[in-house]
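Engineer: how does the following fold in three dimensions:
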Amino acid sequence: MTTHRADTDSFNAGSAAQGAFATYLVGGAVRDALLGIEGSDRDWVVVGATPEAMLGNGFTPVGKDFPVFLHPRTKEEYALARTERKSGTGYKGFTVYATPDVTLEEDLQRRDLTINAIAQDTDGNLIDPWGGVRDLQNRVLRHVSAAFAEDPLRVLRVARFAARFADQGFTIADETRALMHTMSSSGELKDLVAERVWREFDKALQENQAQVFITVLHECGALATLLPEVDRLFGVPQPEQWHPEIDTGIHTLMSLQQACRLSNDLAVRFAALMHDVGKGLTSAEDWPQHIAHEHKGVQLIADVCQRLRVPTDCADLARLSSQYHTHCHQMQVLKPATVLKTLEGLDAFRRPQRLQKFLQVCEADARGRTGLEAQAYPQANLLWQCFVAADEIDVPTLLAHKPVPPGPEAGEKIRNMLHQARLGRIKDTLTRLRAAP
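Structural biologist: This next block holds a predicted model:
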């Protein structure tokens, strides 16, 4: 393991007057170094210091809820050793104690997982009072202490770490799973602020195995509170002819997994997660058919995005993917007018990059089915080629061939000419490509 040393020069001036204190590298930097992962941000904990001592040594305060300081040269974060006591509900319902007598072991005890509760001193020695090294070796995610249950956000964090380290074979300890289920049933997840919830979703959806995050939340009961629109999809059947996996929830997980393989874009992955939420509104007597689920999902997605403060680009792509994904699947038989309507609905002529992302969502949906994960998806290229052909239409060229007299109706006439010209190009493209072997 690489030895990390603190830049301690800034402690020299006035340290005798201020009193001795020690610094330790903690958290993700230690964990990732033990796993052979490079590039993690370095965070430090300071034992035996006061805020006045930190200021006297040139550190800049940045913490609002507890004492955190930036090093005067490296700008790395140094937090005073602290303990926390539950004093309310939700993420911020804590009273923080950060006095010089707080020990390193006490500071590490308040952390979420044992693998995140390992410290390293300035000589490279590990301090591991809670068995984090052992759990790293055994590939286990285990909570440090009963204090884990005091912070409901940790349910999401464990699910996120499960996704991050899924490729390395990590699993969640049985006792931690049981505690997460108890916490999810307590109702405290409802007290989490939307921005914090979305931040965890944002980070988790960018992991290679993002579907593990959703799976863990579903299994412990948290998804029913945080994202019920997706949670209710589990157990909802689809026609086996088109969906060999049958279960809509399983299909959603598979689609998200495929989206992770196709794209690193957060909006694509979020849209893949949300594309079929309309099926959760289908009456049981209508199963396994899901008529108009595309349009039913649009309002559900709008509600989710408002509730979780989802960024606009993610919200827009998710909504449009729900509305139009079956159009893309049907490109081999879709009428030219419907193809153009789809492109216009996606605002593809002004936002071609959005169309590219939409096509990735549709491909992820098509491949998110048992036994069809590697299936070709020519529909994406067919819709793209229709767009390219229609987008080549140039308004000045149109007007050169058929001028439009100025007047109050000129704008509408030009729009109609453009529409018809694009439609003609799409017809020609479909005829040519559909006839190709």
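Engineer: only C-alpha atoms from now on, for both contacts and neighbour counts.
Structural biologist: Will do.
Engineer: return the set of buried residues in the top helix by length along the chain.
Structural biologist: In terms of residue count, the longest helix belonging to the chain (DSSP state H) is helix 410-435. For helix 410-435, a neighbour-count test (16 or more other CA atoms under 10 Å) marks 414, 417-419, 421-423, 425-427, 429-430 as buried.
Engineer: one more: stretch 192-204?
Structural biologist: 192-193, 197-198, 200-202, 204.
Engineer: what of stretch 301-320?
Structural biologist: Buried, per 16+ other CA under 10 Å, within stretch 301-320: 301, 304-305, 308-310, 314-320.
Engineer: before we move on, back to that, which of the buried residues of stretch 192-204 fall in helices?
Structural biologist: 197-198, 200-202, 204.
Engineer: from the residues you listed, which is closest to D167?
Structural biologist: A204 (13.9 Å; CA to CA).
Engineer: W287 versus that closest one, what's the distance?
Structural biologist: According to CA to CA, to the nearest Å, A204 stands 32 Å off from W287.
Engineer: now, which of the ones in helices among the buried residues of stretch 192-204 sits nearest N57?
Structural biologist: For these, the residue nearest N57 by CA to CA is E200; the value is 34.5 Å.
Engineer: touching, the closest one and V155? I think so.
Structural biologist: No - taking contacts as CA atoms under 8 Å, E200 lies outside contact range of V155: 10.2 Å.
Engineer: alongside the first, I'd like the structure of this one:
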Amino acid sequence: MQIFKVGGAVRDRLLGKPVTDIDWVVVGATTEEMLAQGYRPVGADFPVFLHPKSGAEYALARTERKSGRGYGGFTFHASPEVTLEEDLIRRDLTINAMAEDDQQNLTDPYHGQRDLEARVLRHVSPAFAEDPLRVLRVARFAARYADLGFTVAPETLDLMRQLSESGELEALTAERSWKEISRALMEDQPQVFIQVLRDCGALKVLMPEVDALFGVPQPEIHHPEIDSGIHTLSVLEQSARHKQPLTVRWACLLHDLGKGLTPEDEWPRHIAHEHKGLKLIKVVNERFKAPKDCQELALLVGQYHTHGHRALELKASTLLELLQSFDVYRRPQRFEEFIAACEMDARGRKGLEERSYPQADYLRGAASVARGVAVQPLLEKGFKGPELGEALKRERLKALKAYKENA
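Structural biologist: Model prediction:
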């Protein structure tokens, strides 16, 4: 029995990055031998065991072959005869197909260390094209390591393109896709993830609504970058630069989908794109079964982001309607995330990345004023039920008018 550290832990150590998750592979062992040493079995599809003391996962070396469509369409074979090299060759990228023993002696049959030094994301073998999830994984690694100068090897991009055209991407479950998408959006350069998906044709398959934004012009006076797709990438880039949470990043990706529906003869204007985009945002939300908080914020940002930009010009009544739509009284954090998404939208424009956004403090102040209207005096006056709601609305409107005059 031999035990090796494999995959990401080896890769990140060689890159000088913090090692968080460690994967272990056991070569030359049987299930019975693992059980005899106190390991506890947990694997459903192939033999995985928990270490008796640390609880870490140890997998028996295995081979796999394609047996059906999608991410789950594989048959696995684990036995003491499977070599370390055979286990490593089934992995996605060369930089993930290295192993080391407890003395840090490196086993690198597919030249992962060379590709690490060359800053290249390269597939290990033609079997790469058997797993559609790898298209998303490679794009995610491209986003993770973009700061280090990593790019996708042309021949790997070709295989990703073949996968995108094969129909295999449609076999991915919403849950698997969302797991990769959400992780990629939280990388330091999430816009690279979207760009790589577009480069290999996968964006058109997975998110045609986002892909449709590329090549669609916007008024240059507001958008020096002109192209709606480029703008979306820039907004996503800003959301990562400003360390926004997943909810905000998801909303940033989807906020302008309505512009992809504008007839060409109306370009570069996009009248009512906020409203038109809502049905597309709903479709994308449902396609990936995005978490409820991500879905809700994406829809609200899509509908109201231009209100955010025009905050200082809004009538007090419109401002109140905006605050009511977000339920700022019970859910203040959601409104704060809306403000953040609006600010990222304003900054995601060529040459305007450092612009100030006074609308943010103005909107926060308005929410604070509306929340500050006390209910007790109205109760003491005898208001109750629907009448109390209307009276509260009138008092909040009055407070917002005073706020607007003094701002």
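Engineer: next, the TM-score between them, please.
Structural biologist: For this chain pair, the superposition-based TM-score is 0.98 by TM-score structural alignment, normalised by the length of the second structure; 407 aligned residues with a CA RMSD of 1.0 Å.
Engineer: so the helix or strand hosting A367 of the second structure matches what in the first structure?
Structural biologist: With elements taken from DSSP states H and E, the one containing A367 of the second structure is helix 359-371. Using TM-score structural alignment, the residues of the first structure aligned to helix 359-371 of the second structure are 379-391.
Engineer: the matching stretch: how far from the chain's middle?
Structural biologist: Put simply, stretch 379-391 of the first structure sits 29 Å off its chain's centre (CA atoms, centre = their mean, to the nearest Å).
Engineer: ok, now stretch 344-362 of the first structure?
Structural biologist: That offset, for stretch 344-362 of the first structure, works out to 21 Å (CA atoms, centre = their mean).
Engineer: where in the second structure does that stretch fall?
Structural biologist: Under TM-score structural alignment, the match for stretch 344-362 of the first structure is residues 324-342.
Engineer: what does the matching stretch rub up against?
Structural biologist: With contact meaning CA atoms under 8 Å, 6 or more residues apart in numbering, stretch 324-342 of the second structure is reached by 239, 244, 247-249, 251-252, 297, 300-301, 305, 308-309, 323, 360, 363-364, 367, 371.
Engineer: and what of stretch 248-255 of the second structure?
Structural biologist: So stretch 248-255 of the second structure is in contact with 185-186, 210, 232-233, 235-236, 239-240, 274, 277, 281, 294, 297-299, 301-302, 305, 337-338, 340-341, 344-345, going by CA under 8 Å, 6+ apart.
Engineer: stretch 71-86 of the second structure too?
Structural biologist: Contacts of stretch 71-86 of the second structure (CA under 8 Å, 6+ apart): 27-30, 45-47, 60-68, 109, 131-133, 171-172.
Engineer: ok, now with 6 Å
Structural biologist: Stretch 71-86 of the second structure is contacted from outside by 28-30, 61-67, 131, 133, using CA atoms under 6 Å, 6 or more residues apart in numbering.
Engineer: what does stretch 7-18 of the second structure give?
Structural biologist: Against stretch 7-18 of the second structure from outside (CA under 6 Å, 6+ apart): 19, 22, 96-98.
Engineer: what's the farthest-apart pair in the residues you listed?
Structural biologist: Largest separation among the contacts of stretch 7-18 of the second structure by CA to CA: V19 and A97, giving 15.9 Å.
Engineer: okay, these two: which has more neighbours?
Structural biologist: A97 (28 against 14; other CA atoms under 10 Å).
Engineer: helices along the stretch 1-150 of the second structure, start to end?
Structural biologist: 8-15, 31-36, 84-89, 112-118, 133-144 (DSSP state H, counting those that start in this stretch).
Engineer: turn those into a markdown table, including distance to G167 of the second structure and mean neighbour count.
Structural biologist: Below are these laid out as a markdown table (distance: least, CA to CA, whole Å; neighbours: other CA atoms under 10 Å):
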| stretch | distance to G167 of the second structure | mean neighbour count |
| --- | --- | --- |
| helix 8-15 | 29 | 18 |
| helix 31-36 | 37 | 14 |
| helix 84-89 | 24 | 21 |
| helix 112-118 | 29 | 17 |
| helix 133-144 | 12 | 24 |
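Engineer: same list, those helices, but as a markdown table with distance to P263 of the second structure please.
Structural biologist: Output for the helices of the stretch 1-150 of the second structure, formatted as a markdown table (distance: least, CA to CA, whole Å):
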| stretch | distance to P263 of the second structure |
| --- | --- |
| helix 8-15 | 46 |
| helix 31-36 | 62 |
| helix 84-89 | 49 |
| helix 112-118 | 45 |
| helix 133-144 | 31 |
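Engineer: follow-up on the earlier one: from the buried residues of helix 410-435 of the first structure, pick the one nearest A376 of the first structure.
Structural biologist: For those, the minimum distance to A376 of the first structure (CA to CA) is 18.6 Å, reached by L430.
Engineer: where's that closest one relative to Y324 of the first structure, distance?
Structural biologist: 18 Å.
Engineer: repeat for V404 of the first structure
Structural biologist: 34 Å.
Engineer: out of these two, which sits in the more crowded spot?
Structural biologist: Y324 (20 against 15).
Engineer: just tell me what that one corresponds to in the second structure.
Structural biologist: By TM-score structural alignment, Y324 of the first structure lines up with Y304.
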